[in-house]
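A.B. asks: the sequence isn't on hand, but the structure is:
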């Protein structure tokens, strides 16, 4: 079977590579308003033979399911950077195939991020019959403001130690939230045309909450016209927290010094 090879080394600071067995999505909240993935994909709509010739229309790519098994060197893989695996129009049978692929190529760490947290909770509970999710499959939710904290409750209800939250783009203050049991938090401002600014105190407050709740804190960017426009220093420091304690030992050993 021919495998479409479109995944690549990622420029996202907190992962190594991206893998997109699903592309395209629809908007469900303010964090989606200036979606970078939509902006990128729509540039290529109608371009013959381009992976995004269909723009940002939801598209399943069965030909990409075997791709992780072809990568022999372990890596951190961001799953569906250009979509949401738990979109309501992604058939459960296809989600099963994505999880089958992740379980098969278990020498990688997979970072699965969603805004559709209730659907993720229901799916993984059914798939593992309430038992633990494999440790190399990390499950995360995006939370852009205090109005979407229910996503964290759904995440914490999942039987896993490998939970993470992306507070990006952070569009408002989150004064207090209990994130005990979450391994990792990523905070960042919005980038691209029309980027909405992030107040420094919003990032500082989340840093303090992470310190209180023993959560690794990663400050990704201030954002602006471009992702790196504002740099990534918070109070004069880089914050590169990472939850090494949840990386399976076999994977940690193989990653070596470059990730230690």
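C.D. replies: Received, thanks. Keep in mind that this is a model prediction, so the values were computed, not measured. Numbering: from 1, shown residues only.
A.B. asks: please make it C-alpha for all contacts and neighbour counts, starting now.
C.D. replies: Fine.
A.B. asks: who are the contact partners of residue 133?
C.D. replies: 124, 159-160 (Cα atoms under 8 Å, 6 or more residues apart in numbering).
A.B. asks: now secondary structure, distance to residue 40 and neighbour count too, for these, in CSV please.
C.D. replies: CSV is the format used below for the contacts of residue 133 (DSSP: H, G, I helix; E, B strand; the rest coil; distance: Cα to Cα, whole Å; neighbours: other Cα atoms under 10 Å):
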residue, secondary structure, distance to residue 40, neighbour count
124, helix, 30, 19
159, coil, 35, 17
160, coil, 33, 18
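A.B. asks: try it against this one:
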């Protein structure tokens, strides 16, 4: 587990699974694949196997050992709902999240129907625990159906990552979504993001009462284009769904 994260919208990452395969244009220039493949074949390195799908049962116990409450991005280097991950291992990941319930977990997928079907079965149609946040990645209008799958999950902690945003998403109903993150692509083959696409999402978030976070314009490096939209930073965060242990942990000790 990484004890800190450079990702602006989380505190730490936890990767009980690494590696993945591509499912759409948002995967074309995958940063995780680029990073992992750099280390392929290096004996003893955590990514000696490159970006091959790999399960790490030894990492399942990590969250319960981490006593300070954190926001934890689950599988920043994979997708928990990859079709080749056995349901029993997904069960084990959810068991670990439920056990260490003083953290908040951000689970993000492009395989939205598989996530919907899994959580419906696991919780028998009842609500997902509030400290487990479920999200989908949406890169353009062609993949906006993932949002509908997300909204079919019984949860107050739904979020969307529009990153990399590769095209307009159209007029989408975001009611019932707590948080939206928007970011442009970064890396040596980064594709540009149009300002109008970002403004459309920002305005829909305002209309539908969704916290809006603008992460970056992207470019050769993540910070290349900065993160100002219309001259200001947009740091919306869904405080209404943040677990109380994390809120307490953020308060000064003498508060």
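C.D. replies: Structure's in. What do you need? Keep in mind that this is a model prediction, so the values were computed, not measured.
A.B. asks: TM between them?
C.D. replies: Here the TM-score for the pair of chains, by TM-score structural alignment, normalised by the length of structure 2, is 0.98; 253 aligned residues with a Cα RMSD of 1.0 Å.
A.B. asks: could you single out the nearest of the contacts of residue 133 of structure 1 to residue 10 of structure 1?
C.D. replies: When those are ranked by distance to residue 10 of structure 1 (Cα to Cα), residue 160 comes first, at 25.5 Å.
A.B. asks: structure 2: which residue goes with the closest one?
C.D. replies: Matched across to structure 2, residue 160 of structure 1 falls on residue 155, judged by TM-score structural alignment.
A.B. asks: what's near enough to touch its match?
C.D. replies: Listed by Cα under 8 Å, 6+ apart, the contact partners of residue 155 of structure 2 are 127-130, 134.
A.B. asks: from residue 213 of structure 2, how far off is the counterpart of residue 127 of structure 1 in structure 2?
C.D. replies: By TM-score structural alignment, residue 127 of structure 1 lines up with residue 122 in structure 2. Distance of residue 122 of structure 2 to residue 213 of structure 2, computed by Cα to Cα, to the nearest Å: 30 Å.
A.B. asks: between the two, which one's more packed in?
C.D. replies: With neighbours defined as other Cα atoms under 10 Å, residue 122 of structure 2 and residue 213 compare such that residue 213 has more, 23 against 12.
A.B. asks: need the contact list for residue 107 of structure 2.
C.D. replies: With Cα under 8 Å, 6+ apart, residue 107 of structure 2 has these contacts: 73-75, 80, 132-135.
A.B. asks: and it, what pairs with it in structure 1?
C.D. replies: Under the pairing rule here (TM-score structural alignment), the equivalent of residue 107 of structure 2 within structure 1 is residue 112.
A.B. asks: can you show me the helices along the stretch 1-150 of structure 2?
C.D. replies: Using DSSP state H, counting those that start in this stretch, the helices found in the stretch 1-150 of structure 2 span residues 31-38, 62-65, 87-99, 112-122, 145-151.
A.B. asks: mean distance between the third one and structure 1 after superposition?
C.D. replies: Translated: helix 87-99 of structure 2. In the superposition against structure 1, helix 87-99 of structure 2 averages 0.2 Å from its aligned positions (mean Cα distance after the TM-score superposition for structure 1).
A.B. asks: OK, contacts around the counterpart of residue 98 of structure 2 in structure 1?
C.D. replies: Aligning on TM-score structural alignment places residue 98 of structure 2 opposite residue 103 in structure 1. Neighbour list for residue 103 of structure 1: residue 134 [criterion: Cα under 8 Å, 6+ apart].
A.B. asks: distance of residue 103 of structure 1 relative to residue 96 of structure 1?
C.D. replies: 10 Å.
A.B. asks: do the same with residue 40 of structure 1
C.D. replies: Applying Cα to Cα, the value for residue 40 of structure 1 to residue 96 of structure 1 is 28 Å.
A.B. asks: counterpart of residue 5 of structure 2 in structure 1?
C.D. replies: So, by TM-score structural alignment, residue 5 of structure 2 is matched to residue 10.
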